[in-house]
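Enquirer: Structure, please.
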Amino acid sequence: MFKESIAIALRALLANKLRSILTMLGIIIGVGAVIAMVSIGMGVREKIQSSIASLGSNMLIVTPGAASSQGVRSASGSSITLNLEDAEYIKKVIQGIDYVAPSVSRQYQIIAGNQNWTTTVYGITPEYMAIKSLTVGSGSFVSQQDINSRKRVAVIGATVAESLFGEMNPTGQNVRINNTPYQVIGVLDSKGQSSMGQDQDDIVLVPLTTAQERLLGITYINSISIQVTKVEEMDQVQGQVTNVLRQRHKISGNKEDDFTVRNLTSIMEMMTATTGTITLFLGCIGAISLLVGGIGIMNIMMVSVTERTREIGIRKALGARYRDIMLQFLIESVVIGVLGGIFGIMLGVAVAFAISAFGSLNTVISPVSILVPFAVSVAVGLFFGIYPARKAALLDPIEALRYE
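Expert: Okay, the predicted model is just below:
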């Protein structure tokens, strides 16, 4: 009987092709919208996570200036409350830290021969390489000896190397930064664009002391990057860094810190929760179409029951039971939900790929984002088919046979 009911359901749907397609359309659009919107939300979440992770794993970032202050705030990193001695002291006294990398930065025009390129020059220490997961393709990286002697040497990114030297190997060549010659001692391997669209290869790295004294003429630093050994110790180390810096800067009592310690793990957790909420919201918007599609199924099944009243009377007269009639009409509504779900999956996946290929957003399609809308579409077909099926099963066979 089950196979026969499926065959009857398919014949009934094929007998009214246009009506069946229009009924499925609500389910198709609903499932497609849920998949597309959830894929956008998951893509945004992955993009944010990748962006934060690209700054380094288990990272604390210390910047000068209070996290919140009254009045006009200066730009991030522009205060003068952090210095190299702060970074060295943190590395010396706090346990559970792998690397401490102080840095400064400013944009400069780089000149090589008759070529020039404007990029960001970073003053860094050797630990910067490990924290940022950099690798040198040719030559070498900045060494402690370069720091101690304030040497005019530079390590350049792949974009800078290509822009200034083309196909030639830049190692050993000279570039001019702020009208002063620097020897290129290494070229970094390409890292490509970050998740936020920034070119990670468009950088020039010089020794920190060289940048401070020969380029910028400053004694302070713009930031301190700290890599913690274990992620579960992030909060503990963050508290220790805060206490150490307060002691060094002679901040006591309720006085506001003149620095900010940011925990990238906490930021990532917060952003993940936020984007999860956004994804759920987008999915709920798409699910409204599924509800509308379910109402469409109920409507068309009610019409079908009315049209086939005499057929139902004949089936009952021939011995069809209550559950047989219920099963027949429930299968019809479920078939609509299943077919609508399948076509909706195809539509949603196609839209997600189109957004990723032609739009500025990356999309992520997971098995869950496909299976859940499909299961809901089947459930919608079943739920909204119960009332019409019950109405059909409760028809009096005598009255049904008399129906014109």
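
Enquirer: From here on, just use CA atoms for contacts and neighbour counts.
Expert: Will do.

Enquirer: could you pull out the strands for the stretch 251-400 of the chain?
Expert: Ranges of strands in the stretch 251-400 of the chain, per DSSP state E, counting those that start in this stretch, are 259-263.

Enquirer: try the stretch 1-150 of the chain
Expert: Using DSSP E, counting those that start in this stretch, strands in the stretch 1-150 of the chain cover 59-64, 97-112, 115-124, 136-139.

Enquirer: Can you tell me which of the ones you listed is most buried?
Expert: strand 59-64 (a mean of 24; mean count of other CA atoms under 10 Å).

Enquirer: so how far is it from its chain's centroid?
Expert: Taking CA atoms, centre = their mean, to the nearest Å, one finds strand 59-64 lying 23 Å from the centre of the chain it belongs to.

Enquirer: Please enumerate residues in contact with it?
Expert: Residues outside strand 59-64 that contact it (CA atoms under 8 Å, 6 or more residues apart in numbering): 76-82, 222-228, 234, 238, 258-265.

Enquirer: for stretch 25-36, same thing?
Expert: The contact list for stretch 25-36, computed with CA under 8 Å, 6+ apart, reads 282-294, 296, 337, 340-349, 351-352, 365, 369-370, 373-374, 377.

Enquirer: Let's see that with 7 Å instead.
Expert: Residues from elsewhere that reach stretch 25-36 (CA atoms under 7 Å, 6 or more residues apart in numbering): 283, 286-287, 289-290, 292-293, 337, 340-341, 343-345, 347-349, 351-352, 369-370, 373-374, 377.

Enquirer: To compare with the earlier structure, here is another sequence to fold:
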Amino acid sequence: MNGTNLLKIALRALANNKLRAFLTMLGIIIGVASVITMLAIGQGSKKSIQQQISEMGSNMIMIHPGADMRGGVRQDPSAMQTLKLADYEALRDETSFLSAISPNVSSSGQLIAGNNNYPASVNGVGTEYLDIRQLTVENGDMFTEADIQSSAKVCVIGKTIVDNLFPDGSDPVGKIIRFNKIPFRVVGVLKAKGYNSMGQDQDAVVLAPYTTVMKRLLAVTYLQGVFVSALTEDMTDYATDEISTILRRNHKLKASDNDDFTIRTQQELSTMLNSTTDLMTTLLACIAGISLVVGGIGIMNIMYVSVTERTREIGLRMSVGARGVDILSQFLIEAIMISITGGIIGVIIGCGASWIVKSVAHWPIYIQPWSVFLSFAVCTVTGVFFGWYPAKKAADLDPIEAIRYE
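Expert: Below you'll find the predicted structure:
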């Protein structure tokens, strides 16, 4: 019997039991839709993280006080005060692989303008911070080196701060805002950047001269970090080696001493976040894939029932010349058709669910073509694997016994 006839027989059998066929493929539909959605969310998050890191500058390097904390051991508070202004000045004056450098200190508190207030942090930075973080002043100007030298009470604010402190739409440049009772004059407004992939509002930012934050807000002589940019992404490793050499010299560390500072590159951050995202995506896809296994078991059970109900039909077909391989092929085709049809519906539902997640939750999604092809491949394998046993059982029936079956 040729393949066309077997396909017609399989289609006729499924058409005669539409509800049963739909209920059988329901597990496949749910499984495929879940896998497609989970992969789309995971890959979308990964691409969004990569884009955010690229926007931050792939050649950015972050230096923090204290030894590497990846071991999870709590350090003495004094270990977090190892970066000094002298370290920043040495890096600024002596390095040859850096294009920009900025200290970083931060103080949290309440911003007040008139009757409006907003909780925020004031970041003390240098003038090159905008270049390092790829920020742009949209209105007004960035504070100057003269402001840094005089510890001037000036600041540059983000769009979220503007919207909350000046809801009437007035121009904030030149206005006075208070932070922990200290007045700051707004000299500029940053161009809006929106939320990043980790849900952080990049516009809820206040920048001030680092000397102002250190002296007037925190009363400290140490830095909380230093941000730098390598000349190019390819020179990042050279830059980190140079930074390490200068800081170890400044801190008078012996060859046997561990670093009392931590250097992080954007490549390291990207690798870590991508690994975490890939792991979570794989776990979620595996959990969703359990539905495919459940759907496959459903196919096997329903096909087994179908073989039992159609025992006499099988016997009659064999008695008029149908071979065992014809019976086997017929039931396998039915199982595969159920799986593939369920897969098609599942892909459509999965794509729709992904679009809903993007539209309603504003979560980035990305549906890769290979995930769709993989779903169809898994559906085909599921149909063959779980349909084989009932199909083989049908093919092995004795024609005489099958005809006598009541």
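
Enquirer: After superposition, what's the TM-score here?
Expert: The TM-score (TM-score structural alignment, normalised by the length of structure 1) is 0.87; 403 aligned residues with a CA RMSD of 3.0 Å.

Enquirer: circling back: adding distance to residue 50 of structure 1, write the strands of the stretch 1-150 of structure 1 out as CSV.
Expert: What follows is those, written out as CSV (distance: least, CA to CA, whole Å):
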stretch, distance to residue 50 of structure 1
strand 59-64, 14
strand 97-112, 21
strand 115-124, 22
strand 136-139, 22
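
Enquirer: Residue 324 of structure 1: which of these is closest?
Expert: Comparing the strands of the stretch 1-150 of structure 1 against residue 324 of structure 1 with CA to CA, the closest turns out to be strand 59-64 (64.6 Å).

Enquirer: which residues of the stretch 201-350 of structure 1 fall in helices?
Expert: For the stretch 201-350 of structure 1, the helices defined by DSSP state H, counting those that start in this stretch cover 208-210, 234-248, 264-307, 309-317, 322-358.

Enquirer: Out of those, which is the most enclosed?
Expert: Scoring those by mean count of other CA under 10 Å, the most buried comes out as helix 208-210, with a mean of 25.

Enquirer: Can you say which of the strands of the stretch 1-150 of structure 1 is nearest to residue 148 of structure 1?
Expert: The nearest among the strands of the stretch 1-150 of structure 1, by CA to CA, is strand 115-124 at 12.3 Å.

Enquirer: any residues touching the closest one, and which ones?
Expert: Contacts of strand 115-124 of structure 1 (CA under 7 Å, 6+ apart): 102-111, 163-164, 202-208, 211.

Enquirer: Need the helices of the stretch 201-350 of structure 1 in TSV (columns: distance to residue 156 of structure 1).
Expert: Shown next, in TSV, are the helices of the stretch 201-350 of structure 1 (distance: least, CA to CA, whole Å):
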stretch	distance to residue 156 of structure 1
helix 208-210	15
helix 234-248	32
helix 264-307	27
helix 309-317	81
helix 322-358	31
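
Enquirer: mind checking which of these is nearest residue 48 of structure 1?
Expert: Ranking the helices of the stretch 201-350 of structure 1 by proximity to residue 48 of structure 1 (CA to CA) places helix 264-307 first, at 7.3 Å.

Enquirer: How far off centre is that closest one?
Expert: Taking the mean of its C-alpha atoms, helix 264-307 of structure 1 sits 20 Å from the chain's own mean (CA atoms, centre = their mean).

Enquirer: Structure 2: matching residues for that one?
Expert: Using TM-score structural alignment, helix 264-307 of structure 1 corresponds to residues 266-309 of structure 2.

Enquirer: That stretch vs structure 1, average distance?
Expert: In the superposition with structure 1, the average deviation recorded for stretch 266-309 of structure 2 is 2.2 Å (mean CA distance after the TM-score superposition for structure 1).

Enquirer: Of all the helices of the stretch 201-350 of structure 1, which one is nearest residue 404 of structure 1?
Expert: helix 309-317 (7.8 Å).

Enquirer: what angle do the closest one and helix 264-307 make?
Expert: Helix 309-317 of structure 1 and helix 264-307 are oriented at 90 degrees to each other (axes from the mean of the first three to the mean of the last three CA atoms, to 10 degrees).
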